[in-house]
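Engineer: Give me the fold of what follows.
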Amino acid sequence: MQPTPEALDLLRPIGWPDGDAYREALAAAPGARLARVVGQHRSAYDVATRADEVIKVQPPLPWTRPRCPPEQRAAVGDWVTLDEAGKNILALLPRHALLKRGAAGEHHRQQLIAANVDHVLVVVGLDQDFNPRRIERYLVVIRASGADPVLVLTKADECEIVEDCIDLLMEVEESGVPIHAINAKDPASVAVLAPYLGPGQTVVLVGSSGAGKSTLTNTLLGREKMKTNAVRGNDSRGRHTTTFRVLTPLPQGGCLIDTPGMREVKLSGDEDIVDAFEDIEALGAGCRFRDCVHGNEPGCAVRAAIEDGTLDEARYLNYVKLRDEAEAAAVTQAARRAEEALALKNKHRRTKDKLGRR
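Structural biologist: I've put the predicted structure just below:
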């Protein structure tokens, strides 16, 4: 039994895209009901079967096991099928985008942030929160997700050097990332984000605590849904006013996922930094030697660009840092996946041995 056309109509306000690929995936998935994950708890999920109906359901048993890879579990924004009673998740539908980062700590696992998002709105305050190097890090992570980044600079009404700040992001803008400076409290100012919020679209907000994500969410919703806190004056940091990820339908027709503030954005191991630093990659192609490491080699186009001021040295150093981090994370990620594959192989072997002894 599959959802009826009438049931699918009820899912469009929470982002059901209704494309051919989704219809085929749904036809192949077991389950009587289709739902979207709107909240996640330690041992259960909140799912919506329509805009005004949210129910708590249980995950499949494999998801609860410690060795289950995080990317095989559902995240906020995922589409799932449920059993006929609507109490258990049966299957996870394929994703068209998955935003993730390296989990905090040293255990080298991935943390899922949001699934099936079309745009990631990077919310950055035009105060001490403004940091071009951290913005570059966000863009590396987002471009690996399959979603499109959008940079939203908040507190424009409190900043006297808005254009100067945007000038510092010239390479970001030239790479095709839209940049919007807004007053998150003003609906007229926030209206510039309307193209990303229409029916069938899903956006996720990411950024530091105190950047204005909750304020922006309230303005987009037209009501005070998210609690907001003042930031500290000495460093412009705020406390986590959003403590969990939640998907909310918007009056504009799309859906929004708000996330807790991120103090650390670790690479997961699946990133390719080339797209975020196309200008440096292009310069490197002009070096005299193919294996140039941009040190003291003669004919180095990158060093020449730094010396004549056409390339910001801080941007280049951040490129090197992220490149090395991405390579190290990729090696660690490959080792972890090999270890998981070996554990699964050994498990199947033990199961086969037990069956053979019966």
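Engineer: can we go C-alpha only for contacts and neighbour counts from here?
Structural biologist: Will do.
Engineer: which residue sits closest to residue 54 in space, ignoring its chain neighbours?
Structural biologist: Of all residues not flanking residue 54 in the chain, residue 48 sits nearest, at 4.4 Å (C-alpha to C-alpha, 6 or more residues apart in numbering).
Engineer: Check the gap between residue 138 and residue 268 for me.
Structural biologist: Look at residue 138 and residue 268: by C-alpha to C-alpha, to the nearest Å, they are 12 Å apart.
Engineer: thinking again about what came up before, next secondary structure after the helix or strand where the residue nearest to residue 54 lies?
Structural biologist: Using DSSP states H and E, residue 48 sits in strand 45-50. Using DSSP H and E, the next helix or strand after strand 45-50 towards the C-terminus is strand 53-57.
Engineer: next SSE after that following strand?
Structural biologist: Following strand 53-57 in sequence order, the next helix or strand is strand 79-82 (DSSP H and E).
Engineer: Which elements pack onto whatever helix or strand comes next after that next one?
Structural biologist: Proceeding C-terminally, strand 79-82 gives way to strand 89-92 as the next helix or strand, assigned by DSSP H and E. Here strand 89-92 touches strand 79-82, going by 3 or more C-alpha pairs under 8 Å, 6 or more residues apart in numbering; DSSP states H and E.
Engineer: show me where the stretch 151-300 of the chain has helices.
Structural biologist: Using DSSP state H, counting those that start in this stretch, the helices of the stretch 151-300 of the chain run over residues 162-167, 170-174, 187-190, 213-221, 278-284.
Engineer: Compute the inter-axis angle for the strand holding residue 48 and strand 53-57.
Structural biologist: 150 degrees (axes from the mean of the first three to the mean of the last three C-alpha atoms, to 10 degrees).
Engineer: Can you name every helix or strand that strand 45-50 contacts?
Structural biologist: Packing partners of strand 45-50 (3+ C-alpha pairs under 8 Å, 6+ apart): helix 5-11, strand 33-40, strand 53-57.
Engineer: I have a second one here; can you model it like the first so I can compare?
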Amino acid sequence: MSSSSSSSSLLSPYGWDADWEDAFAPYAAEGLVPGRVVRVDRGLCDLVTPEGLVRADTEFVVPRDPMKVVCTGDWAAVDPEGHDPRYVRTLLPRRTAFLRSTSSKRSEAQVLAANVDHALIAVSLGLDLDLGRVERFIALAWGSGAQPVLVLTKADLVPDPATLGHLVADAEESAPGVQVLAVSAETGEGLDVLGAVLAGGTSVLLGQSGAGKSTLANALRGQDGTSAQAVQATRDRDGKGRHTTTTRDLLPMPGERGGGVLIDTPGLRGVGLWDAEEGLGQAFSEIEALAGECRFHDCAHETEPGCAVLAAIEDGSLPERRLDSYRKLLRENQRLAARTDARLRSEQKQLFKQRSALGRHMMERKRGGGRHSGW
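Structural biologist: Reported below is the predicted structural model:
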């Protein structure tokens, strides 16, 4: 069996395909081996390769741009067996990346998962639905290039079918174009449908602590609470859980559910927007469509005559809460874009100063050298 066919057969359950093989061809010619990052931990990462699971150092791919650091879900070119230590030499270009802004004042982005087909937004039905948070997650998911799926977990805590139906309807209204599924890891409700949606691809599981992500991950993988993804009880007083997942882990899905892989992530306290204009447009697609019917192309949807958005609010076809949420997220995204531009301008100015200082230093050395040679 050739090394190429060996890679395909062993890595295909993790998403390896002909396009990845073509992208990797130049590195194969250098004797490197392909691998998918299943976990990153303090400058080291675990990768699944044709040789099995290996650990490699990421020293050679530590860029200035935080969006290009090694992340769970990345495909990489790794030193072959026999190298000690082994290094990740480069990353293959990402197809998708789920990004959020960090809490840093530098206005930088953090990559939560790479090369993802589905972004599962887990929201617990054990608490009141926070539709604003749902919309924020959905916008980030659309912006990542992945297909969002809204998963309402702990459906067993809502025994009344009518109440559950209303909650699903509210969620669907806040996530146009997104499949909404009510599931229960306890009873198995909805798991077969969700498993069929995810079959064969790469999915990332996102949400707050206490949303039941690890329990759901175990259930989808056909495992119980004592399996690889530890589960801790939810606090009674506020329905919130503890951080049971502390790293982003790529987990294989069972073949009977169609295969594929699932990236489980730690609970997210904050999900700041990052370059989310396109994602917001998709998350609030009905508002974008209405805006196209306004009399003025630059309508702010406040007091302008002929505003189709305000008319929809008046006739009840558009909830005012949706417009308020849209405006809030747009303002946040615009503020972040302004800070990011300011940071980039500052870095470019600093780089220019450094280059100018180096240029002056070199000129002074040349002048000094010329005088010395004439003595």
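Engineer: Could you check how far residue 78 of the second structure is from residue 54 of the second structure?
Structural biologist: To residue 54 of the second structure, residue 78 of the second structure is 10 Å away according to C-alpha to C-alpha.
Engineer: When those two are compared, which one has more neighbours?
Structural biologist: Between residue 78 of the second structure and residue 54, residue 78 has the larger neighbour count (other C-alpha atoms under 10 Å), namely 28 against 16.
Engineer: isn't the more buried one right up against residue 33?
Structural biologist: Yes: assessed by C-alpha atoms under 8 Å, residue 78 of the second structure is found in contact with residue 33 at 5.2 Å.
Engineer: what about the residue nearest to residue 54 of the first structure, how many neighbours?
Structural biologist: Residues contacting residue 48 of the first structure under the criterion other C-alpha under 10 Å number 22.
Engineer: so where's the longest helix in the first structure?
Structural biologist: Ranked by residue count, the top helix of the first structure under DSSP state H comes out as helix 313-357.
Engineer: so what does it touch, helix or strand wise?
Structural biologist: Using 3+ C-alpha pairs under 8 Å, 6+ apart, helix 313-357 of the first structure sits against helix 132-143.
Engineer: List the buried residues of the helix it packs on.
Structural biologist: Going by neighbour count (16 or more other C-alpha atoms under 10 Å), the buried part of helix 132-143 of the first structure is 132, 135, 136, 137, 138, 139, 140, 141, 142, 143.
Engineer: and that helix, how far from the second structure on average?
Structural biologist: When the second structure is overlaid, helix 132-143 of the first structure sits 0.8 Å from its aligned residues on average, using mean C-alpha distance after the TM-score superposition for the first structure.
Engineer: Checking my notes, residue 100 of the first structure in a helix, right?
Structural biologist: No: using DSSP: H, G, I helix; E, B strand; the rest coil, the assignment for residue 100 of the first structure is strand, not a helix.
Engineer: need the contact list for it.
Structural biologist: Residues near residue 100 of the first structure by C-alpha atoms under 8 Å, 6 or more residues apart in numbering: 110, 111, 112, 113, 114, 141, 145, 268.
Engineer: repeat that with 7 Å
Structural biologist: If a contact means C-alpha atoms under 7 Å, 6 or more residues apart in numbering, then residue 100 of the first structure has 110, 111, 112, 113 as its contacts.
Engineer: Give me the nearest residue to it, chain neighbours excluded.
Structural biologist: Going by C-alpha to C-alpha, 6+ apart, residue 100 of the first structure has residue 112 as its nearest residue, at 4.4 Å.
Engineer: Now do the longest helix of the first structure: distance to the chain's middle.
Structural biologist: Computed by C-alpha atoms, centre = their mean, to the nearest Å, the chain-centroid distance of helix 313-357 of the first structure equals 21 Å.
Engineer: Which stretch of the second structure lines up against stretch 93-101 of the first structure?
Structural biologist: Aligning stretch 93-101 of the first structure against the second structure (TM-score structural alignment) gives residues 92-100.
Engineer: ok, back up a step: quick one: the strand holding residue 48 of the first structure to strand 33-40, angle?
Structural biologist: Between strand 45-50 of the first structure and strand 33-40, the angle comes out at 130 degrees (the same axes, to 10 degrees).
Engineer: hang on, the earlier thing: would you indicate which residues of the one helix or strand the residue nearest to residue 100 of the first structure maps to are buried?
Structural biologist: Using DSSP H and E, residue 112 of the first structure sits within strand 110-115. Buried residues in strand 110-115 of the first structure, counted by 16+ other C-alpha under 10 Å: 110, 111, 112, 113, 114, 115.
Engineer: mind listing what the first one touches?
Structural biologist: By C-alpha under 7 Å, 6+ apart, the residues touching residue 110 of the first structure are 70, 100, 101, 102, 103, 268.
Engineer: how much space between it and residue 293 of the first structure?
Structural biologist: With C-alpha to C-alpha as the criterion, residue 110 of the first structure and residue 293 of the first structure are 30 Å apart.
Engineer: quick revisit: tell me which of the contacts of residue 100 of the first structure are still there in the second structure?
Structural biologist: Shared with the second structure under both residues aligned by TM-score structural alignment, their matches' C-alpha atoms under 7 Å, the contacts from the contacts of residue 100 of the first structure are 110, 111, 112, 113.
Engineer: Contacts only, for the most centrally placed residue in the second structure.
Structural biologist: Residue closest to the average C-alpha location in the second structure (C-alpha atoms, centre = their mean): residue 98, at 2.1 Å. Going by C-alpha under 7 Å, 6+ apart, residue 98 of the second structure touches 111, 112, 113, 114, 141, 144.
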